[in-house]
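Q: fold the following, please.
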Amino acid sequence: MADTDDFASVDDLEASWHALTDEEKTRAKKLIAYASDLIRSYRRWDKVSNLTRERICCAAVRRAMEADSNGAPSGASSMSETAGPFQATYSFQNPTGDLRLWPSEEKELGGRRRLLAGALDMSTGKVVAP
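A: Sure thing, here's the model as predicted:
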């Protein structure tokens, strides 16, 4: 791993996708840091294996980077192109390249952390469960 706080490295991303240009490597390094931070916002991130965190991190970064690529990016499902009698149609699930996790990945990580409100019994000093 490139950074002790990151769950993947640029080398991990390249090994699971394709060789990156120098410009892509710079962007990937930053996106990996962002994805690692995003993963930590889930309840069970520390309970899953290192490989699972690496896989989810690389997948999120790849989706964000593919949204910027030319042609039809991964996850494209409405864009129409016509050349003579030929036509291709795509619809974009992540057109802005946002860094996000799929619902299945969120489930693996135990869902988002929830803030719970509670109350304090002033006469006893005990916390009353929400």
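Q: could you use CA atoms for every contact and neighbour count after this?
A: Will do.
Q: any idea which helix or strand carries the closest residue to residue 58 other than its chain neighbours?
A: Sequence neighbours aside, residue 13 is the residue nearest to residue 58 in space, at 5.4 Å (criterion: Cα to Cα, 6 or more residues apart in numbering). Per DSSP states H and E: residue 13 is located in helix 10-16.
Q: show me what contacts the most centrally placed residue in the chain?
A: Residue closest to the average C-alpha location in the chain (Cα atoms, centre = their mean): residue 60, at 3.2 Å. Shown in contact with residue 60 (Cα atoms under 8 Å, 6 or more residues apart in numbering): 35, 99-101.
Q: mind listing what's buried in the helix or strand hosting it?
A: Using DSSP H and E, residue 60 maps to helix 50-66. Neighbour counts over helix 50-66 (16 or more other Cα atoms under 10 Å) mark 52-66 as buried.
Q: can I assume residue 81 sits in a helix?
A: No - counting by DSSP: H, G, I helix; E, B strand; the rest coil, residue 81 falls outside a helix, being strand.
Q: quick one: it and residue 89 touch, right?
A: Yes - Residue 81 lies in contact with residue 89 (Cα atoms under 8 Å); the separation is 6.4 Å.
Q: please give the structure of this sequence too, so both can be compared:
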Amino acid sequence: MEEVFATVEQLKKRYNVSSSDEKRATQLLSDASDVIRSEIPPHRLTDDKRILEVMACAMVQRALAASTTLGDGLSGVSQATQATGPFSQSWTFTNPTGDLYLSRAEKRRLSKSSGQTGFHIDLAGE
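A: This next block holds a predicted model:
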């Protein structure tokens, strides 16, 4: 079995996790670890355990927050508007389905290098 990058206890230190969500959070942390491994090639994945922990927790927090926010029947809705007379409110949800994903900034933090490389092309044709 692959290493899980964070535990529920570590997640709880960073974010509010209800006792009813602990079992789900345990599974999501395992899934988040798998997503990290599949998104970042093994030779580029950082060895820093703390960064791995922080990123896994952030991914799970987003998924749990989406289920809390959208638990009232709005699951899958990416935008909503409510209007009464001349007043209206609009919402755009960042993660309406509660997916586990890595942002570009998180991918950069998880990589050993920036991914930028330099090269030289000899145009003189020696």
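Q: re the thing from before, who wins for neighbours among the contacts of residue 60 of structure 1?
A: residue 35 (25 neighbours; other Cα atoms under 10 Å).
Q: counterpart of it in structure 2?
A: Applying TM-score structural alignment, one finds that residue 35 of structure 1 aligns to residue 32 in structure 2.
Q: tell me the contacts of its match?
A: Contacts of residue 32 of structure 2 (Cα under 8 Å, 6+ apart): 56, 59-60, 100-101.
Q: show me where structure 1 has helices.
A: Using DSSP state H, the helices of structure 1 run over 10-16, 22-39, 50-66, 103-108.
Q: count of neighbours near the aligned residue in structure 1 for residue 8 of structure 2?
A: Correspondence of residue 8 of structure 2 to structure 1, assessed by TM-score structural alignment: residue 10. Neighbour count for residue 10 of structure 1, taken as other Cα under 10 Å: 22.
Q: is it true that residue 10 of structure 1 touches residue 25?
A: Yes - applying Cα under 8 Å as the test, residue 10 of structure 1 and residue 25 come out as touching, 6.5 Å apart.
Q: helices or strands next to the helix holding residue 13 of structure 1 in the packing?
A: Secondary structure elements in contact with helix 10-16 of structure 1, counted by 3 or more Cα pairs under 8 Å, 6 or more residues apart in numbering; DSSP states H and E, are helix 22-39, helix 50-66.
Q: so which of those is nearest residue 111 of structure 1?
A: Judged by Cα to Cα, the one of the helices and strands packed on helix 10-16 of structure 1 that comes nearest to residue 111 of structure 1 is helix 22-39, at 10.0 Å.
Q: buried set for that closest one?
A: Judged by neighbour count (16+ other Cα under 10 Å), helix 22-39 of structure 1 contains these buried residues: 25, 28-29, 31-36, 38-39.
Q: any idea how far residue 37 of structure 2 is from residue 71 of structure 2?
A: Between residue 37 of structure 2 and residue 71 of structure 2 the computed distance is 29 Å (Cα to Cα, to the nearest Å).
Q: the more surrounded of the two?
A: The neighbour count for residue 37 of structure 2 versus residue 71, taken as other Cα under 10 Å, is higher for residue 37 (14 against 10).
Q: for that one, which non-adjacent residue is closest in space?
A: Residue 37 of structure 2's closest residue in space is residue 45 (Cα to Cα, 6+ apart), at 7.7 Å.
Q: do residue 97 of structure 1 as well
A: Residue 97 of structure 1's closest residue in space is residue 64 (Cα to Cα, 6+ apart), at 4.3 Å.
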